[in-house]
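> Model the following, please.
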Amino acid sequence: MLSLLKTSLQQHIDAGIPAGPGVRQISLPWTPGSHVPMLDWLNTCTLYPQFYWQHRDGAQEAASCGGLLTFDRLSAAQRFLSTNRTAWPALRLWGINAFGNGNDNSEQNDGDDDSAGDGQNGHANGNDAGEPESCLLLPRLTWQRDAQSHRLVLNLASDVSLGDDARLCLAWLQQAAPATPLPPWTAQLREEVHQPERSRWRDTVAQALAQFGRGGLTKVVLARRTRLGFSGNINPHALMAASRRVNHDCYHYMLAWSAQRAFLGSSPERLYLRRQRQLDTEALAGTVASRSASATVGQLAQWLMNDDKNQRENLLVVDDICQRLQDSAITLDVMPPEVVRLRTVQHLRRAITARLDCRDDSRCLAMLQPTAAVAGLPRDAARAFIARHEPFDRQWYAGSAGYLSHAQAEFCVSLRCALAERQTLWLYAGAGIVEGSDAEREWQEVNNKAAGLRTLLTGDKPTAAN
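The predicted model follows:
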C-alpha cells in the first residue's frame, strides 16, 4: 500500500502540482497482497484523527486517517463539497453528528437539484445556527473496500500551497510503518457506575408516564450512561474489531481523536441513505431479547410482532418520519414490518423510501435527526423532558455516523456506542417509554442493548428477559 502511494504521489509531484491553494484527490485501485484488516492498519498508523466505517451488510468498509479539513457543522461540509463538485466530484467526508438540539426551522434551499447546498469553501464553521455539532473530516488517506474491490484515496488540501502539502504528505508516507496485528485485551474491570442509578431510573419513568397522562408527550426515549473503569488503557481499535466480529447486521463506526480517546459503536439502525434525490430511511423501534430461559428466538420474535406496546412504539416513529418528510418528498412509501435479529436483542423495523424534491443533506439531517426512536414524540417536548431529567449530556450518543459526498450520503444512528478515554469507557444505551411501559422491563432492555459492547470487555454472557 505505502509503496504504491509513494510512487503515485511522486509522479504527480514530478508532473507539477500548483504552488497556490486548492484541493486535489489521487484515487488508486489496489489489490492487497495479503489479508491485512483495516483496523490493524489504523491502529499502527500514527496520523489522527481516524475514522472507521463498515456497512451493516458487510459489503462496504473504509478506514481513514488524518484530518486535512474538519467541519463542525454538516451544512459547512456540504458547501465545501458543492464548491468542489465540478473538479473533484468524488470527494467524501467522514465523521459524526451530535444528538444536538435539532432545528426544524433551518433555512432550506428550494432551488433545483444541482444548486441545493451551494456555498463557499467551508472549514470549521460555527455560524450555522440551530444545527447539531458535527465532526466531519476530509481525511489525508482513505482505504475503501466495496465488496472485493479495494481503492486508496489520497487527498491534498492547502490554503497556501498545494505543492507544499504534497511534499509534506510524501514525507509522511516515507516514515509510515507497515500494519501490525492488534494487541490482545488484557485489562480487568475495576468499577461500574450507572447514570442514572436504578432507583432514579424508576422515578424518571414514573414522571414520564405521569406526563403522558397530562398530555403533550406521547413517547420519550430515556438513556443510561455507564462508567466502566479498567485496570489498563482501552485500545479502541481492538474494541471496534471485537464488536465487528460478533455484532453482525450492524453498522460499525469509530472516530478516534487520538490513540487514547475515541467514540465508537455498532448500530443496527440507518438514519438515512441518500443517492442523488432517492432517500431510504427506517423506523427501528420495539425491542425484545434474542434469547430467554423460557422462550425460543422464534417465539420471542412472534411475540414482538404481536405485542401492542411495541407495535404502537414502532408506528409512532413511522408516522413521525412520514410527517417530517412529506413537505420534501415527491413520493413516499412504507414497507411492512419485519423483525431484525441481533446478538442480544430483536427489533421491529419498517423501511421507508422517498423521492426528494432536491438534494440537500442539511435538510435531511434536520428532518430526520433525532428520530422518535431516539428522542420521542413530540420531538421538542421529548427533548425538553430529556434535558430536564437525564443526568448527562448525550453529545454524540443518538446522533449519527457515516459519510457525506455530493452524489451520495449515508448515516447510521449512533447507538450501541461508547466513548473510550484511557482507562474509562462510557457506555450508552436507551429505551423508549410509552404509555404502558414498565420501568423494570425497560431497565432490562437497556442492559440487553448495552451488553453488545459490555460483554466484549468483561467476558460476561448477555442476560435476557422477555
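
> contacts, neighbours, all on C-alpha from now
OK.

> For residue 158, give its distance to residue 68.
8 Å (CA to CA, to the nearest Å).

> count of residues packed around residue 214?
By the other CA atoms under 10 Å criterion, the neighbourhood of residue 214 contains 10 residues.

> sorry, that was for residue 340
Count around residue 340 with other CA under 10 Å applied: 16.

> Tell me who's in contact with it.
By CA atoms under 8 Å, 6 or more residues apart in numbering, residue 340 lies in contact with 346, 347, 348, 349.

> what about burial for these, which qualify?
346, 347, 348, 349 (16 or more other CA atoms under 10 Å).

> What is the distance between the strand or helix carrying the last one and the centre of its chain?
With the criterion set as DSSP states H and E, the secondary-structure element containing residue 349 is strand 345-356. For strand 345-356, the gap between its own C-alpha mean and the chain's C-alpha mean amounts to 17 Å (CA atoms, centre = their mean, to the nearest Å).

> other SSEs contacting the following helix or strand past it?
Following strand 345-356 in sequence order, the next helix or strand is helix 361-368 (DSSP H and E). In terms of contacts (3 or more CA pairs under 8 Å, 6 or more residues apart in numbering; DSSP states H and E), helix 361-368 is packed against helix 74-83, helix 308-325.

> Report the inter-axis angle for the longest one versus helix 361-368.
Spelled out, it's helix 308-325. With axes from the mean of the first three to the mean of the last three CA atoms, to 10 degrees defining the directions, helix 308-325 sits at 140 degrees from helix 361-368.

> Please identify the deepest-packed of the helices and strands packed on helix 361-368.
Ranked by mean neighbour count under mean count of other CA atoms under 10 Å, those are led by helix 74-83, which reaches a mean of 25.

> For the next helix or strand after that helix, name the packing helices and strands.
Sequence-wise, the next helix or strand downstream of helix 74-83 (DSSP H and E) is strand 92-97. Helices and strands touching strand 92-97, by 3+ CA pairs under 8 Å, 6+ apart, are helix 74-83, strand 134-138, strand 400-405.

> one more time with 6 Å, if that's ok
Under the contact criterion of 3 or more CA pairs under 6 Å, 6 or more residues apart in numbering; DSSP states H and E, strand 92-97 touches strand 134-138, strand 400-405.

> To check against the first, give me the structure of this:
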Amino acid sequence: MNVPVLRVRTRRIPTPEHLLGYADAKSPIAWLRRDDGLVARGEVWRIDTFGADRFQDAQRQWRELVAAAEVHDEVAVPGSGLVAFGAFAFAASSSTPSTLIVPEYIVGTVGEVSFLTEIQVAADSPAFDDELAGDAPVTAAIPAPHPLGVPATTALHPGHVTEAAHRQAVTEAVARIRTGALAKVVIARDLVGTLTADADRRSVVERLHADYPETWTYCVDGLVGASPEMLGRVIDGAVTARVLAGTMPRHPNADADVRVGEDLLHSPKNREEHKYAIDSALASMSGMRQVATAADDLDGGLTASPEPFLLKLPNVWHLASDIRGTLPEDATVFDLIEALHPTAAVGGTPRDAAMRLIAELEGVDRGRYAGPVGWCSATGDGEWVIALRGAQITGNRVVAMAGGGIVASSDPAEEYAETMPKFRPIVTAFAERESN
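The predicted structure follows:
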C-alpha cells in the first residue's frame, strides 16, 4: 500500500470556548480529560487492519506515513503535529477492524496552550498560504464551530448475553478455574439500542466528559466512552500505565460509602483479582525488549505502586496501581500496547487460556470493547486507554459491554450485579434528560 505525502501545520490559537463544537456531529473524534483535550473532524488517511498482526501492520504503515510527511509544528506539545486516532479490536479473531484515522483538522488544548493542526494530502492541495502563517487569524482556515444538535438518546436493553446466560457463563468459568485450567477470566455481557437518524453523537461525548472528568473520554470511529484505565502512555520516552481490577459500587450515604471503599481495599477476593492484573502487566512490560529500566527504580526493573490504592469515581470504587518505566528512542507506543493487551483486568490469566474461554462462554464478538483506543503522534508519543464504560455506534445501532473478573471465589449473582454500575456511565449518557 502506497501512503500519501501529507502536509501538516500546527499553530497556536486562542483558547476555544467549546472544543466539541469543532467535531463532526455524525462521526466525532475526541480525546478529553479534565480541561485538556483534542477534537478532530474529517479524514485524510485511514487504515483498517485485522488479525494477530493488527498492531504491527498499523505501526508499519504509520511509520511509512510519518517518514513521508512534511510537518511544521510551531507548538510542540503532546498531541500537536501529525497525529492519528485509533481503536483496536479486542481479539485477533474479531471481524471488527482495528483502525487508525488521520483527520483534516485537530483543535486541541494542553495546559495553557491551544492549537490548530491542519493536515492535507500534498498532491491534492497547494502549500499553506503565506498569509495564513504566524499571527494571521485562524478562523480563515478552520471550520466554524457548530452547536450541538438533537441529543443522541436511546434506552439500552439486554443483547446477546442475557442475565441467565451471564450467570451460566460465570458458573462455568468458576468451575474451570477450580480445576486449575486458569486463575482468572473476565466475563462480559452486552446491552443494545438504536439511535434516531438525526442524533448528534457529540452529546454522548459531552455528557460523559461532564459526568466523569477524571477519566479519559474517547470517541474514535463510533467507539465512545469514558475509560478510567490507562493502558499505556508514552510522552518524551516516559512510560506510564494504570491497572484497575477490583470494583465495588458507590453508596449514596457518605459514611457508608467510606466503608465500601475500605471493604474493597481489604477484600481478599478483590485483592486476588488485582494481583493477577498487576502481575500480568508487569510481566508483559518486563518482557518487552524495548522497555528500559525506570530511572527512579532502585531494584533494576519497572516501578509500580507498592500497594493498590483506592480510585474513587462517581459510579464505583476501584483498586488501582500505577506502573512507570522508559522507552528507547526507536520504539513507539504501539510496541507498548501490543505487549500489554489484553491485560488480565479485561482478559484473564494465563492470557491465552482466558482468551479461549472468553470466546467460548460469551459467544459474541467483543469488537473493540476492552481493546486499546487513543492517539499516536509522529514523534512516537501517544495515549491509549482500555475501551471501557462505553459503546460502539455503527450506523444507528449501539452496542455497550461491561464485565468483571472471575476468580475461584466469585459468585454469579454478585458478578452480574457488579456489571450494573459499570454500565451506568454509558446508559446515563444515552438517556433522555429533562429540559430546563
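
> Just give the TM-score of the two.
Superposed pair, TM-score by TM-score structural alignment, normalised by the length of the second structure: 0.82. Supporting alignment: 394 aligned residues with a CA RMSD of 3.0 Å.

> Quick check: the aligned residue for residue 103 of the second structure in the first structure?
Mapped onto the first structure by TM-score structural alignment, residue 103 of the second structure lines up with residue 139.

> can you check residue 370 of the second structure too?
Match for residue 370 of the second structure (TM-score structural alignment): residue 398.

> Please apply the same query to residue 385 of the second structure.
Residue 385 of the second structure maps onto residue 412 in the first structure, by TM-score structural alignment.

> Looks to me like that match is in a strand.
Yes: according to DSSP: H, G, I helix; E, B strand; the rest coil, residue 412 of the first structure belongs to a strand.

> Look up the closest residue to the residue nearest the centre of the first structure, ignoring the ones flanking it.
For the first structure, the residue nearest the mean C-alpha position is residue 401 (2.2 Å; CA atoms, centre = their mean). Closest residue to residue 401 of the first structure apart from its sequence neighbours, by CA to CA, 6 or more residues apart in numbering: residue 96 at 4.2 Å.

> quick one: the one you found and residue 263 of the first structure, what's the gap?
Residue 96 of the first structure is 9 Å from residue 263 of the first structure, by CA to CA.

> Looking at those two, which is more packed in?
More neighbours surround residue 96 than the other of residue 96 of the first structure and residue 263, with 29 against 23 (other CA under 10 Å).

> show me what contacts the counterpart of the more buried one in the second structure?
Alignment note: residue 96 of the first structure maps to residue 87 in the second structure; criterion TM-score structural alignment. Contacts for residue 87 of the second structure (CA atoms under 6 Å, 6 or more residues apart in numbering) come out as 98, 99, 372, 373.

> which of those residues sit farthest apart?
99 and 372 (10.5 Å; CA to CA).

> So for those two, which residue has more residues nearby?
residue 372 (27 against 22).

> Helices of the stretch 1-150 of the second structure, residue ranges please.
54-68 (DSSP state H, counting those that start in this stretch).

> Trace residue 173 of the second structure over to the first structure, please.
Per TM-score structural alignment, residue 173 of the second structure is aligned with residue 208.

> Over to residue 187 of the second structure?
Alignment note: residue 187 of the second structure maps to residue 222 in the first structure; criterion TM-score structural alignment.

> Might one say that that match is in contact with residue 428?
No: with contact defined as CA atoms under 6 Å, residue 222 of the first structure does not reach residue 428; the gap is 10.7 Å.

> how close does residue 186 of the first structure sit to residue 456 of the first structure?
12 Å.

> for residue 182 of the first structure, same thing?
Distance from residue 182 of the first structure to residue 456 of the first structure, by CA to CA: 15 Å.

> what distance separates the start and the end of stretch 59-79 of the first structure?
29 Å.

> ah, wrong one, I meant stretch 266-277 of the first structure
27 Å.

> With distance to residue 420 of the first structure added, can I get the helices and strands packed on strand 92-97 of the first structure in TSV?
As requested, these are arranged in TSV below (distance: least, CA to CA, whole Å):
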stretch	distance to residue 420 of the first structure
strand 134-138	17
strand 400-405	16
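
> Which one of the ones you listed lies nearest to residue 323 of the first structure?
Comparing these by CA to CA, strand 400-405 comes nearest, at 20.5 Å.

> hmm, who's touching the closest one?
Contacts of strand 400-405 of the first structure (CA under 6 Å, 6+ apart): 92, 93, 94, 95, 96, 97, 409, 410, 411, 412, 413, 414.

> any idea how far residue 218 of the first structure is from the fifth one?
As defined by CA to CA, residue 96 of the first structure lies at a distance of 29 Å from residue 218 of the first structure.

> Likewise for the last one?
Shown here: residue 414 of the first structure relative to residue 218 of the first structure, a distance of 23 Å by CA to CA.

> These two: which has the busier surroundings?
residue 414 (33 against 22).

> so the more buried one makes contact with residue 398?
Yes: using CA under 6 Å, residue 414 of the first structure is in contact with residue 398, at 5.0 Å.

> which one's the longest helix in the first structure?
Longest helix in the first structure by number of residues (criterion: DSSP state H): helix 439-458.

> so it aligns onto which residues of the second structure?
With TM-score structural alignment as the criterion, helix 439-458 of the first structure aligns to 412-431.

> Please, which helix or strand holds residue 333 of the first structure?
Using DSSP H and E, residue 333 of the first structure falls in strand 329-334.

> More neighbours: residue 186 and residue 456 of the first structure, which one.
residue 456 (17 against 12).
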